[in-house]
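A.B. asks: need coordinates for the below:
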Amino acid sequence: MVALKGRTWIYTSYGDDAKSIITATKPGKSSPYHMTKLFQPARFHLVAGTKHIRMNYTKDVIVLESLYCCLRRLLPPRHKHPIRWQDLEGHWVSNVQHLALSIAGCRHSAEKIIATLPKLKHLYLIVQRDQKCSHGSPREWTNFDKQQHMTKHNFMHFDHFRALHPDKAINSCECETNPTRAFAVERAFKRAFLAEYKADNVEIVVVADPY
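C.D. replies: This is a model prediction of the structure:
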């Protein structure tokens, strides 16, 4: 049972169990993952006035939209900077096996903290996708193939996202198709996991959100 803090959404495939838990940076911030219609009420519980959710660590993907700020929201109130790996020791986050992070939120050497999570198996680094892109979401593109272009946790491989994205010269958008920043962040995480002797235990993949 995990207490939901801040502004949180549960992303599901229609009728399925929750796939992701998304915690936004600020209560008033609009999130691209706002999918209130896909809530699974059966997975929610009120405990002492706080909303909780049942989490299945073996299959649920935790998505932190803005990494460093979101990690702070998970800790007790008035927790001071900087966040250390010891702060997450014994916390429910330490049990997470599948984690997705917004590349734009990977600051303050946060990869060093994430690399200490003992049970992590998959790390997805999500590139920026323009929610107002005139081409729509990738799953609506005519050349999109779910079986071929998506990971086991329903993200889209970045290489496929770049290759299939319609020509920006025709309709410009803010979708991140330049690999420079994404691969730099990926390298930083690989170095961090290597330093923790976990490089062979965690699969790191750069992805886009197809929804």
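
A.B. asks: CA only for contacts and neighbour counts going forward, please
C.D. replies: Noted.

A.B. asks: state the distance from residue 21 to residue 71.
C.D. replies: Counting by C-alpha to C-alpha, to the nearest Å, the separation of residue 21 from residue 71 is 13 Å.

A.B. asks: out of these two, which sits in the more crowded spot?
C.D. replies: Higher neighbour count among residue 21 and residue 71: residue 21, with 23 against 18, using other C-alpha atoms under 10 Å.

A.B. asks: now the other sequence, so there's something to compare against:
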Amino acid sequence: MYVQGGDTVALTMEVSDHGRRLAESSGWWETFREVLPSPLLDIAELEHHATGLRSANTSHVPGLLQTTDHAREIFRQVVPEFSRSDIEHRVNHRLQRQALLDRSSPPAYRAVIHEAALRVPVGGPAVARNQLRHLLEQGEREHITVQVIPFAIGAYPGSGQTILYVHGSVPRLDTVSLDQSHGPVMVDAEAELEAYRLLLARMEAVALTPEDSRDFIHRLIADQ
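C.D. replies: Below you'll find the model as predicted:
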């Protein structure tokens, strides 16, 4: 049973014997094969094998850094609405994705987040504060870097895009996942990968330093 936050009753996800065998031979994401779209499983598999991760988010906190309550509220707002079980499947999948950051040898992860994503009180003030505190805690970990792009920066390269760059064991295995309204889109052509590497580097360059980003998030918490 997966433990959920807030006042929502935990949902026990039953996994068939076939699903368990498949997960053991292929990966944990296979237990979701019959309940989630394939692109979500593809993202989990890419992250599982990644040697490094970079992301840029304008409107949402990146999934790998979301709290349980924040993630659940995001899924509640999807149109057309998800059923309660669909929401819990997606929340559980997201939490299992995050487990890669807790490995003994986790991939390095650099996240660039725009101020807009930090100021939206997803789930209400209490959930929003807990989410900001969680970002601070995660950003203190040696392998996780959190940078904020404040409104004061103005226009910047990549504005409005949600990007997840997954570094493979060799560069030709790199993949970019772009969050579109109809679902994630994968990009792996070298010319496009190079463009996204450059774009992310420029976004990281205009963002606050990790130290200044922590101070910025502390001020956001104090202002709430």
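
A.B. asks: now the TM-score, please.
C.D. replies: After superposition, the two chains reach a TM-score (TM-score structural alignment, normalised by the length of the first structure) of 0.30; 132 aligned residues with a C-alpha RMSD of 6.8 Å.

A.B. asks: share the number of residues neighbouring residue 26 of the second structure, please.
C.D. replies: Residues lying near residue 26 of the second structure (other C-alpha under 10 Å) number 12.

A.B. asks: tell me which helix or strand residue 192 of the first structure sits in.
C.D. replies: Under the criterion of DSSP states H and E, residue 192 of the first structure resides in helix 180-195.

A.B. asks: and the next helix or strand past that helix?
C.D. replies: The helix or strand immediately downstream of helix 180-195 of the first structure is strand 203-208, counting by DSSP H and E.

A.B. asks: buried residues, that following strand. List them.
C.D. replies: For strand 203-208 of the first structure, the neighbour count (16 or more other C-alpha atoms under 10 Å) marks 204, 205, 206, 207, 208 as buried.

A.B. asks: is it true that the second one touches residue 101?
C.D. replies: This means residue 205 of the first structure. No: Residue 205 of the first structure is beyond contact range of residue 101, at 10.6 Å (criterion: C-alpha atoms under 8 Å).

A.B. asks: what do the two both touch?
C.D. replies: Taking C-alpha atoms under 8 Å, 6 or more residues apart in numbering as the contact rule, residue 205 of the first structure and residue 101 both touch 123, 124, 125.

A.B. asks: nearest to residue 114 of the first structure among the residues you listed?
C.D. replies: Distance to residue 114 of the first structure, by C-alpha to C-alpha, is smallest for residue 123 among these, at 9.3 Å.

A.B. asks: between the helix or strand where that closest one lies and helix 180-195, how big is the angle?
C.D. replies: Under the criterion of DSSP H and E, residue 123 of the first structure resides in strand 122-126. Inter-element angle recorded for strand 122-126 of the first structure and helix 180-195: 160 degrees (by axes from the mean of the first three to the mean of the last three C-alpha atoms, to 10 degrees).

A.B. asks: and the next helix or strand past strand 122-126 of the first structure?
C.D. replies: Tracing the chain past strand 122-126 of the first structure, the next element assigned as helix or strand by DSSP H and E is helix 146-149.

A.B. asks: what helices or strands is that next one leaning on?
C.D. replies: The contact analysis (3 or more C-alpha pairs under 8 Å, 6 or more residues apart in numbering; DSSP states H and E) places helix 146-149 of the first structure against no helix or strand.

A.B. asks: ok, then the element right after that helix?
C.D. replies: The helix or strand immediately downstream of helix 146-149 of the first structure is strand 156-157, counting by DSSP H and E.

A.B. asks: mind giving me the packing neighbours of that next one?
C.D. replies: strand 203-208.

A.B. asks: about what we covered before: tell me the angle of the strand holding residue 123 of the first structure relative to strand 203-208?
C.D. replies: If you take the same axes, to 10 degrees, strand 122-126 of the first structure sits at 30 degrees to strand 203-208.

A.B. asks: what helices and strands are in contact with strand 122-126 of the first structure?
C.D. replies: Packed next to strand 122-126 of the first structure, using 3+ C-alpha pairs under 8 Å, 6+ apart, are strand 98-102, strand 203-208.

A.B. asks: can you give me the helices in the second structure?
C.D. replies: Using DSSP state H, the helices of the second structure run over 17-26, 38-48, 68-76, 84-98, 115-119, 125-139, 190-206, 210-223.

A.B. asks: would you agree residue 158 of the first structure is in contact with residue 208?
C.D. replies: Yes: with contact defined as C-alpha under 8 Å, residue 158 of the first structure counts as touching residue 208 (5.8 Å).
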